[in-house]
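1. Next one to model:
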Amino acid sequence: MKSLIRKVKKVLNAINLQNMKSVLRYIKNNGFKGLGTTIINKIRFGKVVLDEYATWIANNEPNTSELENEKKYESCQNLKFDIICPNDEKLIKSIENQTYKKYNVYKFEKERILNSKSDYLIFLGNNIELAQFALYEIVKSIEYRDSILIYSDNDKLIDEKRTEPHFKPGFARDTILSQNYIGQFIAVKTDFIKIHQDILNNLNKNIIYDILLQISEKTRKIEHIQKILYHETIENRKIDVEDEKQIIAKHLKRMNLEYDNIKDGRFEGQYKINYKIKGNPLVSLVVPNMDHIQDLSKLLKSLEKSTYSNYEVIIVENNSKNKETFEYYEKISKQDNRIKVCKFDINYFNYSAIVNYGVECSNGEYIVMLNNDIEFITEDWIEQLLMYAQRPDVGICGAKLYFPDRSIQHAGVTLGTRGLAGHRCREVQEKDFKKDDYINIVQDLSAVTAACFMVRKQLYIDMLGFDEKLAVAFNDVDFCMKIRTAKYLIVYNPFVEAYHYESKSRGEDTENTEKQKRFAKEYELFVKRWSKVIAKGDPYYNKNYRLDTDLPKINYNKISY
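-> Now for the predicted structure:
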């Protein structure tokens, strides 16, 4: 009984003047019953008092007074909009309720669009409502920067309750071809459409997806407003998969990207493009190794299942002590002439120096960085990496890696996590994957792990390889950052799956004083080199997510936009 009283007091103390605004907004969205249930859950199970999203809304969206001030705002550019949308009663009402009033509304008519006197055209889809401040936010964005296309985040509004916020990444070419995450609301510069009138010809049913892909072929000026500017008003939107595949196919043809097929992804509305492999290039797998022949044997055994045969394995031997290791090297070299052992003579561990030497020993046109504690699940993994690495706009292609229990070890890297960088969705179980986690789609990211990634050898050389001052930590992220700075894409391909037993060969970075000192030195160098880039935020990770965790959890505090 005393324990229960203490918990009740703790909950009551949490509801003070400081967060009363959040409480009132929560009651508005969820009712007194919802608040009561939440308080009971806190008392019984120790869970949060307030719904995180309701708290985010209270902290980051304009209140009544702020909305009134928006109505008085005069655009310095006197911006005008034409809104092209279906004749939906709730949508029209949400447009009429906008705080910014300089707009016209009509259905899609090509001639009217081409004769428009507006500054921007806003295309809206079915079954949505606009946030009251949507046009105001578009105006502020345009006044801040000259964008050709603008899109925003959204949530769902079901039975007057707001749920399921979709905090989206910045524009990413491979991501948008894997899933139409941009959705049902875009603003496009009118003059751009007038110059490129062909964009409006022979549009598919999903005109927004069709238009935005065509615009993305002609400009990089695509702006993402990281605020909820519209609400989906339908629980489960029916996606015309064949229509979206046709739109993707037209885009690939215009971009002269040859492909074999467009397959369905894990969830409805997700797609996998299988690009054509050009030729039969030699691929060099660079594998550092020090003893641990059991791990190495498991890796080599999994390679036997590979459907691509034109590869070589460069085992970079460094500081092995066991006689059995060298006997094993001799045995596997005789069994498969594609396996080559190169001895690297240093008396300390420097991963960057080791892999750089491995690349020097290689003969392939493409390099795969590969840890010795990897075990492949996917049989066509080389083809899956190669089809992206062969594209001239791609610098690196990485893989999805699992812990032995099939939870995520690596699904790409987010910049800024815990101040530096972290693996996305680390330790999420396979059964818990959700569509908006993006774990299961090919996407462009800021970095991927060198435990398994492919890069063109010439590009690796041009970038001067891995920085040997970063002996162990941050070297792969540093290399990816150099690649991105050179304007190449980093692609994460979840259709390459493997187990990663992670750092068994050398131990953890903090297990002794010497390693701690080395880690601190490398940390300082990495921060000095990339702190300004990290401070700007990861372009592929929404700022409404927290950075103190590897999971996409809502940052319900006040966000600085």
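
2. only C-alpha atoms for contact and neighbour calcs from this point on.
-> Noted.

3. ok, for Leu213, nearest residue in space, not its chain neighbours?
-> Of all residues not flanking Leu213 in the chain, His251 sits nearest, at 6.7 Å (C-alpha to C-alpha, 6 or more residues apart in numbering).

4. neighbours around the one you found, how many?
-> When neighbours are counted by other C-alpha atoms under 10 Å, His251 registers 18.

5. please give me the structure for this one as well, since I'd like to look at both together:
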Amino acid sequence: MGGWIVLRYTLPARARPQRPLLRLRRRNGRIDRFVLPGVVLGCAFWLGYLPADCEGIEIAGGPGFTLERVGARTSKHVFAECLAKGPLRAAGALRALLRRDERRWRDSLRGACAVTPLSAYAGWRDARGTPPPPETPAPDIRIRLVLAAEGATAGAMADTLAALTAQSHANWTLQLSGAEAGFAPDPRIRATAWNPDATTLALCGDADLFGILHPGDRLAPHALALLAAAYREEKPELVYADDEIGDAYPVPRLKPDWSPDLARVTGFVGAPALVARDFLAGLPPRPVSAPDNFATGLDLDLSDATRVVHLPRILCRRAIRPEDTARRAALLEQLSAVSDLVRPVLHKNILDLHRPRPDPAPPVSVIIPSRNRPDLIARVTTDVLTRTDYPAIELVIVDNGSADPKVLRFYEGLRADPRVRIEPFPHPFNFAAMVNRGAEVARGKILVLLNNDVAVLRTDWLDAMVAEAVRPEVGAVGAKLLYRDGCLQHAGVVVGLGGEAGHILRRRPADTPGHLGRLRVSHEVSAVTAACLAVSSEKYRAVGGFDAATFAVDFNDVDFCLRLGAAGWKTVWTPHAVLSHLESVSRGRPTGAARQLFEREAAAFAERWRDTIRHDPFHHPALSLTTFGEDLE
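-> From the prediction side, this is the model:
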């Protein structure tokens, strides 16, 4: 049955955020590929299964990759650990083994033994150590920090200052407000009163980078050195890293790469973060009323930054402050009100959470590929035409040779509606080609791709999608899709999840907030499903639509979104468009020749988008690609 190995490896602190790629060469010429966890602390681990016919192991780790240890484990030992951690997973693994389903057997055991829930972060962190210093430090980069001591305990201040004075990067100064001059233990620390008329540029002074600390924040020993080195190498307007909150039960904040939409509404950047003086110089000279306002983004809209570097390294431990708890509760209360109110505005500098429908509303063409299934096509067309509050809809049904008399009679009735067009597609099933055919004949400025097994749950769903799709910087827009039982089916696609691409947090409760609360707001993702996807017709045609030759059935939507991204248009998922999706009920699971086609398309997708599979910018490299939750690996 083969055996298991555990790899321990490291990468330089400033390495590209690509996960290592491992290949197993097998006797029959087959190659199995695995994307390993990224290194976000001192080291990373990977648990993998070696089949009995494995002849070689190859690892593409990138410059500086160091394999520190290889350990062997028996299948019996791994199964025993799986049984202890998750009896249901162990039962599923046994069923897969009896069916000779090697991949499911392996993934079931890995999902239990190699994956750690966020709630068990402390032990996961302790096993991986702390991030190393940068290979090329930048001691000449000047950093100015601000720390407000008002209301802080002596212990919290001492912790923050001790961590600061222990930094390996020595070229920093700190403005300490609200503390007595004698409290400053280092000549680089200057105690002053807070000046409410000071601008961020004035606070920065002649330093290259500017940031803020809160009492209780404890920077990792090389935090400033790593941030300064990143600035020296790439000259960004903003550089930030990850952090953790709490002491007894710490919780990591694993941030995506730069996501301006998410930054506007959640202020996810937090600490540690440093802003370039050049960026501050370009902002309107408004005074910062309080130091807290800078950290929360209330007096500095960081979302305007375009050159941003994210270090996926945990470089700060932050204390839980009462005001944080109160602020978070207030934000969540406002967010929950979004579902009932039309357009609540949280702050003059924060993005409106529910964008209004454009006025006048651009014409929309809803394209539905379909074949037979009268129950499905009748429901979805009725929902689009009578349960959607949008004034300018064209419905294009691309029919792939329906022969069911009920469907044909239904079509006859639909033809009396001037909003409906039924476009025949008398060719072998090719989902991508059917979508392209619908786009060719559509007259709308916005195209909405909709599966025939989707049901409308909120009448304003199209308003929410069009409001995002008309933005100049946005390409594709995806919706919040639920299974029949109300659980999440689609909250965005993570490239690399499950091997090629997968839906994050599927089967979770519909009100799941997601890590950093991102499922409560519209935000950037790498891709969305074509089960409900909006895009302007101009941008659709600019990238050539779906690739029907390479991805006839699967991965065509993800490939389309990634090609939009390569052309400069981002993909956005919105929670304000809510629909139900039965997912593939009209096609079923692929078997036989269909399964072979799926595997060919999966291989083509992996070949074309290997770099993105190794690093989805909106899925942190510490998060698992084995499970579909937000777990550590």
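
6. Doesn't the residue nearest to Leu213 of the first structure belong to a strand?
-> No - with DSSP: H, G, I helix; E, B strand; the rest coil as the criterion, His251 of the first structure is assigned helix and is not in a strand.

7. Check the separation of the first and last residues in stretch 466-476 of the first structure.
-> 7 Å (C-alpha to C-alpha, to the nearest Å).

8. Over to stretch 477-492 of the first structure?
-> 13 Å.

9. so where in the second structure does it end up aligned?
-> Using TM-score structural alignment, stretch 477-492 of the first structure lines up with residues 558-573 of the second structure.

10. The matching stretch: how far from the chain's middle?
-> 14 Å (C-alpha atoms, centre = their mean, to the nearest Å).

11. That one: which residues count as buried?
-> 558-565, 569-573 (16 or more other C-alpha atoms under 10 Å).

12. do stretch 481-495 of the second structure as well
-> So stretch 481-495 of the second structure, judged by 16+ other C-alpha under 10 Å, has buried residues 481-483, 486-495.

13. Same question for stretch 463-480 of the second structure.
-> Buried residues in stretch 463-480 of the second structure (16+ other C-alpha under 10 Å): 463-470, 474-480.

14. For that stretch, grab the matching residue range in the first structure.
-> The aligned range for stretch 463-480 of the second structure is 383-400, by TM-score structural alignment.

15. Can you tell me what sits against that stretch?
-> 274-278, 308, 408-412, 448-450, 452-456, 459, 480, 483-484, 487-498 (C-alpha atoms under 8 Å, 6 or more residues apart in numbering).

16. Restricted to helices, list these.
-> Judged by DSSP state H, the contacts of stretch 383-400 of the first structure include Leu459, Cys480, Ile483, Arg484 as members of helices.

17. Max pairwise distance over the buried residues of stretch 481-495 of the second structure: which two?
-> The distance between the two most remote of these (C-alpha to C-alpha) is 24.4 Å, for Gly486 and Val495.

18. contacting residues around the equivalent of Gln167 of the second structure over in the first structure?
-> For Gln167 of the second structure, the aligned position in the first structure is Gln98, judged by TM-score structural alignment. Neighbour list for Gln98 of the first structure: Ala131, Gln132, Phe133, Ala134, Leu135, Tyr136 [criterion: C-alpha under 8 Å, 6+ apart].

19. mind listing what the fifth one touches?
-> To tie it back to what came earlier, the one meant is Leu135 of the first structure. Leu135 of the first structure neighbours (C-alpha under 8 Å, 6+ apart): Gln98, Thr99, Tyr100.

20. measure Glu164 of the first structure to Ile239 of the first structure for me?
-> In terms of C-alpha to C-alpha, Glu164 of the first structure sits 18 Å off from Ile239 of the first structure.

21. Ok, Val11 of the first structure next?
-> 43 Å.

22. between the two, who's got more neighbours?
-> Val11 (17 against 11).

23. That one is in what secondary structure piece?
-> For Val11 of the first structure, the host element (DSSP states H and E) is helix 2-14.
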